[in-house]
Structure formats: structure tokens, C-alpha cells
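Novice: This is a predicted model, with the sequence first.
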Amino acid sequence: MTENFAQFEARLKAQGFDEVLERKWEPGQVVATHTHPFDASAVVVQGEMWLTVGEATQHIPAGGTFALARATPHAERYGSEGATYWVGRRG
């Protein structure tokens, strides 16, 4: 990870994201399929997660990124250490 939170926040706000925040998830936490009323762009900074969209599941370790368009149904599962990610929300 080469950028800190302030740099990440500045970069995403320059790209038009309204809100940038840090999210922390408990070890083994599972979030059932849901949607958001915003676009999201994130980087995992600690731990790991699995993101399922449709039939595809993506493993995202620390340093990995993901993006979701608003209203995209998805599910989340977090690893044995939990996970922390920084996320920008637009819309």
C-alpha cells in the first residue's frame, strides 16, 4: 500500500466521490446479498474478503481493490482476521 488514507481520500474526491470512509469488519462476518444507493470504489488495507456478484466470487486480500456500481446485488464474507477497507461513495 503506497498511499495513506488522506491521499486515498483526496484522490477519490478528485474523481467525484462524495464521501470517503474507513470500514472495519469482524472476523468471519458474512453480509447477505444486498445493494447500495451509491457507486463504491475501495481498497482493502487489512485482512481479506470475498465479494460475490452474481455467480462470480472474487477474493480480495490486503492491497486489493474493488468497485461496485450502485444497485449491484452483492454479498460479502470476511476472513479469519476480519478486514478493514477504505471506500469512496458517489451518488
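Specialist: That came through, no problem.
Novice: C-alpha from now on. contacts and neighbour counts both.
Specialist: OK.
Novice: now the strand ranked longest in the chain, how far from the centre of its chain.
Specialist: Assignment by DSSP state E gives strand 74-90 as the longest strand of the chain. Taking C-alpha atoms, centre = their mean, to the nearest Å, the mean C-alpha location of strand 74-90 is offset from the chain mean by 5 Å.
Novice: so how far is Glu55 from the residue nearest the centre of the chain?
Specialist: In the chain, the residue lying closest to the centroid (C-alpha atoms, centre = their mean) is Ala42, at 4.1 Å. Here the distance between Ala42 and Glu55 works out to 21 Å (C-alpha to C-alpha, to the nearest Å).
Novice: Okay, one more to line up with it:
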Amino acid sequence: MADLDFKTFEGQALAEGFDEVLERTWPPDAIVESHTHPFAVKARVVRGEMWLTVGPDTRHLQPGDEFTLARDELHAERYGSAGASYWVARRN
């Protein structure tokens, strides 16, 4: 799966029932405090690094890593010194 491109990610996500797929880019050292989304998320980091905190657990994510979040799941995000980009599929 290391060679996955955006179109393939998008096609897979749409086939899984996600209805929106886009790329999100974050600036260096950005911090997003605890929050929720009114949609479920499936994402794949494609550039940079981030730390995702859900409950007591923090994951360090780098290119090729994927994560999911349920609708309304409380989480926080922190991005590395080079910022980060990820592809994200949303199920609204």
C-alpha cells in the first residue's frame, strides 16, 4: 500500500461508503486542541508527521500511516516542524 495514490485512496473510500474525500495540509507546529467532528474519518498521512491523541493514547503518525475516528470522537492533533498533509475521507 506504500504506492497508494490519491485517486486510489478516493476510490476505495467511496466504495466503503465515505461521501467526501480531500487533502488537508497543516502548517509547521500547528496544534489543534481537543475537538470532535460531525462525521466519521478515515485518513492517511502523506507528508510530514503528526501526533493524534484520542483519550489517554497518543499516536505518532508519519507518511503511510492511517487512522480512523468515529463521528463525534474527542481528539487532539499536533503537527511536526515541517507541517503535515493527509488524505481524509469523511462519512457525513
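Specialist: Received, thanks. Please read these numbers as outputs of a predicted model, since none were measured by experiment.
Novice: quick one: the host helix or strand of the residue nearest to the centre of the first structure to the second structure mean distance?
Specialist: Assigned by DSSP states H and E, Ala42 of the first structure belongs to strand 39-53. Following superposition, strand 39-53 of the first structure is found to deviate from the second structure by 0.3 Å on average (mean C-alpha distance after the TM-score superposition for the first structure).
Novice: Name the residues of the helix or strand following that strand that come out as buried.
Specialist: On the C-terminal side of strand 39-53 of the first structure, the closest following helix or strand by DSSP H and E is strand 56-61. By neighbour count on 16 or more other C-alpha atoms under 10 Å, the buried set for strand 56-61 of the first structure is 60-61.
Novice: Helix or strand next in line after strand 56-61 of the first structure, which one?
Specialist: Downstream of strand 56-61 of the first structure, the next assigned helix or strand under DSSP H and E is strand 65-68.
Novice: got the buried residues for the strand holding Ala42 of the first structure?
Specialist: For strand 39-53 of the first structure, burial by neighbour count (16+ other C-alpha under 10 Å) applies to 39-52.
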